[in-house]
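Trainee: this is a predicted model, with the sequence first.
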Amino acid sequence: MTLASRSEQQHFECLIEHLRRQLQGDEGFTLGYSGETSEFIRFNQGRVRQAGQVQQASLSLKLIEHGRHADLQITLSGEPQLDLQRLEEALLQLRQSLPLLTPDPYLLLNQQSWQSCVEQRASLPDSAAVVQQIEQAASGLDLVGFYAAGPISRGFASSTGAFGWHLASSFNFDWSLFRAEGQAVKAQYAGQTWQPEVFARRFALAREQLNLLGLPPRTRAPGTYRAYLAPAALQEILELLAWGGFSAQALADKHSPLQRLHSGDAQLSPLLSLHERVDGAMSPGFSSEGYPRHELCLIDAGRPGATLASSRSAAEYGLAANGASPWETPLALVMAGGTLEQDAILRRLGTGLYIGNLWYLNYSDQPAARMTGMTRFATFWVENGQIQGPVNSMRFDDSLYRMLGSELEGLTRETELSLSTSTYHERQLSSSRLPGALLSGLILTL
């Protein structure tokens, strides 16, 4: 029997009950489930070049006894008897390992018997219809892209009675359009309900930007320029900030790029509010450590808010665990929009840079939240509200306290959803919803 012909949740529950019956003495466990049924389509030169499906599921078993714990990953077959056998073998292997280990002082298990079950079974489009629309839109263009769609499942159970199940269906089309000279425009359309008219608008914008790349390129000297950061460019900045910026451990160890914000030595703009969403998000409402996740305000009108605290940080620093992942990075980051209308962006920018994407970001001075990276793809020089031509790739080097602090002039009313494009081992459920940002000044160094 395969996973396709049997309820994933029922299969997971069967494994949980079998595991409970196998426990001995003071043993306890946590059991995580991860599964997907995904369709992948790869495009090159505007045509389908590769298509396939992936159906997979795995367990993450942790055996605990007297403060000691050991972990093992198990690949599931979907056949009940075979998977029960694999689970028993994994339990025996961990049982043999535990006496060799020392107690973990930072093991903080959630003893609550919580229950959660959420399924977001969106009606995904027929792949043939998606391919047809993409090929029609890309007619005459050099398009390279990757389409992934299907349901993703996550589960959790513990010996103390906790149980969580989450299923979310989604699609993600990530593509680039290339000119013969090598310039490119990068775009993404993602969500749970494919809307042909929305995709058509996204594609039309990418096509328009591709045509603008054919204008004579402009060279700018290093300096400070007014700039508009499209949502994709702003996302690159926030993805870098997410590694340590909202982490309880990084703040406690004084390694966070937002250390100065939390200490009161620096400020962000009152226009800036960031939240970690749980309700309605595609990521599960519970962590892999067995804690329910909470809605968190990470930055409140420029002021520091809550931090993401995993169970280990909670144990080490005397905090309350709030369902953060072990890496303490946001899973469903949402930035509140502003009042800037989409059709007024160029007029409000006036003269400056329209930046569609940023690339290769890193910290040039992490304690000062100073970042550096490259403009890439659709970056244009604008004069008096009119695009004059593309700008060759340049390096910026600027502080977050300027970009999203003193220099933040406005945010777009419209926000854009972005889903993780990572497919290493499995598709991911992390997401962000961000506006575009108008800056009074952005420092370009070369």
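Mentor: Yep, it's here.
Trainee: use CA for all of it now, contacts and neighbours both
Mentor: Fine.
Trainee: and the residue lying closest to Val131 once chain neighbours are set aside, what does it touch?
Mentor: Using CA to CA, 6 or more residues apart in numbering and skipping the chain neighbours, the partner closest in space to Val131 is Val48 (7.7 Å). For Val48, the contact set (CA atoms under 8 Å, 6 or more residues apart in numbering) comprises 41-42, 131.
Trainee: could you dump those to CSV with secondary structure, neighbour count and distance to Ser77?
Mentor: Converted to CSV, the contacts of Val48 look like this (DSSP: H, G, I helix; E, B strand; the rest coil; neighbours: other CA atoms under 10 Å; distance: CA to CA, whole Å):
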residue, secondary structure, neighbour count, distance to Ser77
Ile41, strand, 18, 24
Arg42, strand, 19, 27
Val131, helix, 17, 31
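Trainee: put this next to the first one:
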Amino acid sequence: MNHTLYRRSFDMLEQWLHTQLAAGEHFSLWFSAEDSQFIRFNHGQVRQASQVLQIDATLRLIHNERHASDTLNLTGDVATDRERLGEALAGLRALLQVLPPDPYLQLDNQVFASDRVPEGSLPSADALIEQVGALSQGLDMVGIYAGGPMYRGFASSWGGRGWHVAISASLDFSLFHENGEAVKITYAASEWDADELAAQFAQGREQLAHLGKPRKTLAPGQYRAYLAPAAVEEIIGMLQWDGFSARALATRHSPLQALQLKTASLSPQVSISEMASTGLEPLFNSEGSLRQDQALIEHGHLVGQMVSSRSAQEYHLEANGADTYEKPSSLVMAGGDLPSAEVLQALGTGLYIGNLWYLNYSDIGLARMTGMTRFASFWVEDGKIVAPIDTMRFDDSVYDLFGANLLALTREQSLRISTSTYSQRDAQTLLLPGALIERFTLTL
């Protein structure tokens, strides 16, 4: 992991940009790079292995209340990259000549210095392949490993400056039964733990054995259910988009608008926060704002929102470091009192839902979602798994699931690191418990 290479590239480009400005001009530079190892498995064996080293930069030019930006790929060779940035700078100057002033331009021109290189320990490619190969013996295992350092940097002509390194990895895999059913597991960490990965495989083997049993067909209706953290992630992930956004709340486009208006409520067990100080994302965003820890829901009540500098200007709010999307990226949902080892006993008779997918809103104003049960989902009787269930559609409101119908949250929380690799690896994290629900609505 050559951290120095990326840091040097960022430092030299920033210094050069300061010398290129004309009178009255300002710039910001967002630097995003990764040194990632990707390994694809099929039948527990390596089918593809590759390394990705890439650097992207977004250059923003500001002059007379006008601004424009350009995103380009860099090489790591300083001379070549200066030339590319120079061409981008010339193009932005020409563009600013024809752009109108932005009435909501809110420049975060604070001077700051943020430098964080968190510790992390990941296996070598050879060690990872050996681990997975041994754990996959006798299994039809398909999956992909993505791991390595991610680099983020920000600099502005006003004196804001940040550098951040995030080290993480994930193994996103499925174990297939000969009948075509599968157990899906995602193990993610900054400190790779071979014993924890082995425990995940062991649980997968146990669930895989249950998938071989005759399936149980359920009639539409309401059932007692346990939602595993992976299923909770799908629901909370939907809320992340516009749920806590100041802009969406102000324009009544948020799925949590009823919570804001106090016409609906959540259980006192529910507390959700944006924890910038503990996540993998940097403590600064791409616009140069310092991210802050922000309580969003406390004991069932909406107490905060994600406020970008633009929304702060438009809606007369105080910005708290949210980016343009105003989406939590280091979200933590507090755990409860239910030990994870006692989940089946606490469930008694009902549904164990390992995962959900294809979620969408059936009524966004009421935070009502619909989707499908997915992968290892079982019928449980007297605290024991007795049969896998047919895939079913659910339709339920967050205010029911995490409101009056929420019985308990697990004491242990599961770290969910984004497995997105669209354009580049993502550093978004969620720390989530499982949830025991009194009534979960299946529609067909």
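Mentor: That came through fine. Computed from a predicted structure; not experimentally measured.
Trainee: coming back round to it: ok, the contacts of Val48 of structure 1 vs Ala232 of structure 1, which is closest?
Mentor: Among those, Arg42 lies closest to Ala232 of structure 1 (CA to CA), at 21.4 Å.
Trainee: and Asp426 of structure 2, helix, strand or coil?
Mentor: Judged by DSSP: H, G, I helix; E, B strand; the rest coil, the three-state class of Asp426 of structure 2 is coil.
Trainee: that one matches what in structure 1?
Mentor: Residue correspondence to structure 1 (TM-score structural alignment): Asp426 of structure 2 is matched to Gln428.
Trainee: aligned counterpart of Glu281 of structure 2 in structure 1, please.
Mentor: Matched across to structure 1, Glu281 of structure 2 falls on Ser283, judged by TM-score structural alignment.
Trainee: contacts only, for the residue nearest to its match when sequence neighbours are not counted.
Mentor: Leaving aside its chain neighbours, Ser283 of structure 1 sits nearest to Leu429 (5.0 Å; criterion: CA to CA, 6+ apart). Listed by CA under 8 Å, 6+ apart, the contact partners of Leu429 of structure 1 are 152, 282-283, 331, 419-420.
Trainee: longest strand anywhere in structure 1?
Mentor: Counting by DSSP state E, the longest strand found in structure 1 is strand 47-65.
Trainee: average distance between the helix or strand just after that strand and structure 2?
Mentor: For strand 47-65 of structure 1, the following helix or strand on the C-terminal side (DSSP states H and E) is strand 68-75. Aligned to structure 2 and superposed, strand 68-75 of structure 1 gives a mean residue distance of 1.0 Å (mean CA distance after the TM-score superposition for structure 1).
Trainee: any buried residues in strand 68-75 of structure 1, and which?
Mentor: 68-71, 74 (16 or more other CA atoms under 10 Å).
Trainee: in structure 2, which residues correspond to it?
Mentor: Going by TM-score structural alignment, strand 68-75 of structure 1 sits over residues 66-73 in structure 2.
Trainee: quick one: what's aligned to Ala346 of structure 2 in structure 1?
Mentor: So, by TM-score structural alignment, Ala346 of structure 2 is matched to Arg348.
Trainee: that match: how many residues sit nearby?
Mentor: 16 (other CA atoms under 10 Å).
Trainee: tell me the SS of it?
Mentor: Assigned with three-state DSSP, Arg348 of structure 1 falls in the helix class.
Trainee: related to what we said a few turns ago, correct me, but the match of Asp426 of structure 2 touches Ser420?
Mentor: Yes - here Gln428 of structure 1 reaches Ser420: they are 6.1 Å apart, a contact under CA atoms under 8 Å.
Trainee: the two: which has the busier surroundings?
Mentor: Set side by side, Gln428 of structure 1 and Ser420 show more neighbours around Gln428, with 17 against 14, by other CA under 10 Å.
Trainee: tell me the contacts of that one?
Mentor: So Gln428 of structure 1 contacts 420-422 (CA under 8 Å, 6+ apart).
Trainee: tell me which of those you also see in structure 2.
Mentor: Contacts conserved in structure 2 for the contacts of Gln428 of structure 1, counting by both residues aligned by TM-score structural alignment, their matches' CA atoms under 8 Å: 420-422.
Trainee: distance-wise, check Ile144 of structure 2 relative to Trp30 of structure 2.
Mentor: Look at Ile144 of structure 2 and Trp30 of structure 2: by CA to CA, to the nearest Å, they are 29 Å apart.
Trainee: rewinding a little: just name the closest of the buried residues of strand 68-75 of structure 1 to Gln366 of structure 1, please.
Mentor: Using CA to CA, these come closest to Gln366 of structure 1 at Asp71, 33.7 Å.
Trainee: how far away is that closest one from Leu98 of structure 1?
Mentor: Relative to Leu98 of structure 1, Asp71 of structure 1 is positioned 10 Å away (CA to CA).
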